[in-house]
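A.B. asks: Output the structure for:
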Amino acid sequence: MSSSSRIPIIDFSGMRSTDTHAPDPVTLARVGREIHDACTQIGFFYLANHGVPQAVIDRAEQAARSFFAFPVDTKRRAAVNMRHRGFNALGDATMYQAKRPDYKEFFSIGLELPEDDPDVLAGQALRGPNNWPDFMPELQPALYGYYDAIGACGADLLRAVACGLGLDPAFFASRYTKRMQRTQMVYYPPQPPMSDEDQFGVAPHTDYGCITLLWQDNVGGLQVREIANDTWIDAPPIPGTFVVNVGDLLARWSNDRFRSTLHRVINTSGRERYSIATFYDPTYDARVDPRELGADHGTLRYEPVAAGDYILGRINDSMAYRKRRA
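C.D. replies: From the prediction side, this is the model:
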């Protein structure tokens, strides 16, 4: 059961856009088909030859290791705020229906917007400047450099997703003009040897948004609920790849043609585990309407929803700091 072979590896060679180059139609169609197959069957795949420079990844990884090595009281100087930016300590996140909080720390950033940005001035939720730590100035260039690089990869990936859904490759671009991308550095301490069976690094959950791109170190611990036979399978690290999965918004948008699949993390390795998760999501007001992707009234499973409203609702449900400050 612990095989990655049931999670496909998709070669993204030739799919990155540049100022002078766009993917050729044959490559785009091939990758679109492979993504369609993966997302309708298991909802997960590995993305190889993704084009994000290894130096950018290495710099972000080292920044994560340095940040989480600080004492908790120091990290709390950049504690998460109501814009969902900053540090979350152990116990700050509890997935829906989980019995215990997740056994992890994480630091979240989003699109950097100044206080005088029109959406910030209007009070749009989750918008504004990031909450960078004053005790680690090198974190900002390292992590935001990764944020920009993985965001560009996400934009190209959505062209192939659109193609796989039978849409114009540019379908998602107009819905991402001011993206709600969130990137998190995550630290998983080793779980105690005698942990209860309901203690997880991250409890079983589905992601909130459209697509997630995950970099993980070589420790392992990510598991996916395989839909076909309803069992957990490992999604072990594969060097040079990201793990990509469908989130709830894309499942809604596709009227459940694409699967938003349960997954979890259990760190029983006895070692520290690090990952960087990016939730590549649309503009706050983007309308997620399954009818745009071909659903008719007879088969419609979901009513239209604003992307940001849905994401905000899920964050409010799972984050302890939002309940404390409500």
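A.B. asks: CA only for contacts and neighbour counts going forward, please
C.D. replies: Will do.
A.B. asks: Of all the residues in stretch 306-314, which ones are buried?
C.D. replies: For stretch 306-314, the neighbour count (16 or more other Cα atoms under 10 Å) marks 306-308, 310-312, 314 as buried.
A.B. asks: Next, the structure of the following sequence, for comparison with the previous one:
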Amino acid sequence: MAPSKPNWANDSVTDFVINKGNGVKGLSETGIKTLPEQYIQPLEERTMSKVMVGESIPIIDASNWEDPKVGAAICDAAEKWGFFQIINHGIPQEVLDNVKNATYRFFDSPAEEKNKYSKENSVSNNVRYTTSFIPTVEKALEWKDYLSLFYVSEDEASKLWPSSCKDEVLAYMHNGSIVVKRLLSVLLKGLNVTEIDSEKEQLVTGSKRVNLNFYPVCPNPELTVGVGRHSDVSAFTVLLQDDIGGLYVRVEGKDSWVHVPPVKGSLVINIGDALQIFSNGRYRSIEHRVVANGNSNRISVPLFINPRPEDIIAPLPEVLASTGEKPIYKPILYSDYVRHFYRKSHDGKLTIDFAKA
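C.D. replies: Just a heads-up that it's a prediction; the model follows:
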């Protein structure tokens, strides 16, 4: 449902987008022809110095998780790229299609309905509808709306998550848990962690958050970004893309970027800061960004796999023992690390410096 056209003499862009819950989707649907000043990014943030044509992140066939070649390919990609795609991962295509449809269904609901989940109105900090990244601290806003759902329990999700999408999101998350366990096993074995007990599993993957991201058509996509340069604070992220494209990954050690092409049925996996810390820098979280699109709406559904807020993250003892390395990172409370990330606008990889020894 398109919002009623605002009277810009009485309604500021910020009030229309944020306070009234229309988001940039609602702004886009008013038919604006010029990007509002609030969304114009500095030149260095909206341009990529070099885009490498014909290169992309590895695509790994995960149909046989027990095959040592699969594990070796995943660990190699985690070290060299920090990003890879997996196909034949075991999540039914119907589950993926359903959660994408549910994402559109939520964002197509009236602004009044979506705004029930804004920071000011939501009954829980675990359910949050917002726009951009952190509008209160950003000098320039990003062209994106999103719904963030932190999983605590089935009971809370059933009671508090939006009815338009909760069943589909839960199905995606629960089906994804099998992939998460397999990835955890492969990645930790690559770090010489041979015994993965429940304590170790909880330390690395003890909490989960799903975001539903909506990137509307933008009148001047060359002037803004869908998401600015950043690395995730997760242990790792399982991302479902649609078929539009627009995700770019920085090539480690080079001032250049590669596009992550949509592959039907695939999942994009990227290493987060927490796993970089656990691995003492062996696995790399990598800067990535999303460009704005002038022709099509785009959605994505990331499943963030994180330590629990109360966990202390630091290089794993098994990693240090096997390599004889000194720890690059100090022990830090995970909730403190995440809080630091959310105190500022996207700034590439600078958050990791907060944890350096």
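A.B. asks: Would you pull the TM-score for this pair?
C.D. replies: Overlay of the two chains. TM-score (TM-score structural alignment, normalised by the length of the first structure): 0.79; 291 aligned residues with a Cα RMSD of 2.9 Å.
A.B. asks: Mind checking which of the buried residues of stretch 306-314 of the first structure are in strands?
C.D. replies: residue 306 (DSSP state E).
A.B. asks: Distance to residue 41 of the first structure added to the buried residues of stretch 306-314 of the first structure, as CSV?
C.D. replies: Formatted as CSV, these follow (distance: Cα to Cα, whole Å):
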residue, distance to residue 41 of the first structure
306, 26
307, 24
308, 27
310, 24
311, 24
312, 28
314, 25
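A.B. asks: Which member of the buried residues of stretch 306-314 of the first structure is positioned nearest residue 203 of the first structure?
C.D. replies: Nearest to residue 203 of the first structure out of those is residue 314 (Cα to Cα; 14.7 Å).
A.B. asks: quick one: the helix or strand harbouring residue 160 of the first structure to the second structure mean distance?
C.D. replies: Counting by DSSP states H and E, the element that carries residue 160 of the first structure is helix 139-164. Here the mean offset of helix 139-164 of the first structure against the second structure after fitting is 1.4 Å, by mean Cα distance after the TM-score superposition for the first structure.
A.B. asks: ok, back up a step: which one of the buried residues of stretch 306-314 of the first structure is nearest to residue 164 of the first structure?
C.D. replies: Residue 164 of the first structure lies nearest to residue 307 out of these, by Cα to Cα, at 21.1 Å.
A.B. asks: out of the buried residues of stretch 306-314 of the first structure, which one sits closest to residue 80 of the first structure?
C.D. replies: Taking Cα to Cα as the measure, residue 80 of the first structure lies nearest residue 312 of those, at 14.8 Å.
A.B. asks: before we move on, back to that, from the buried residues of stretch 306-314 of the first structure, which ones fall inside helices?
C.D. replies: Mapping those onto helices (DSSP state H) picks out 307-308, 310-312, 314.
A.B. asks: so which two of those residues are the farthest from each other?
C.D. replies: 307 and 314 (11.1 Å).
A.B. asks: Give me the aligned partner of residue 210 of the second structure over in the first structure.
C.D. replies: Taking TM-score structural alignment, the alignment pairs residue 210 of the second structure with residue 183 from the first structure.
A.B. asks: Could you check which helix or strand contains the residue nearest to that match when sequence neighbours are not counted?
C.D. replies: Nearest residue to residue 183 of the first structure, sequence neighbours excluded (Cα to Cα, 6 or more residues apart in numbering): residue 278, at 4.2 Å. Counting by DSSP H and E, the element that carries residue 278 of the first structure is strand 273-280.
A.B. asks: Can you tell me how far the residue mapped onto residue 86 of the second structure from the first structure is from residue 241 of the first structure?
C.D. replies: If you follow residue 86 of the second structure across to the first structure using TM-score structural alignment, you land on residue 47. Between residue 47 of the first structure and residue 241 of the first structure the distance is 5 Å, computed by Cα to Cα, to the nearest Å.
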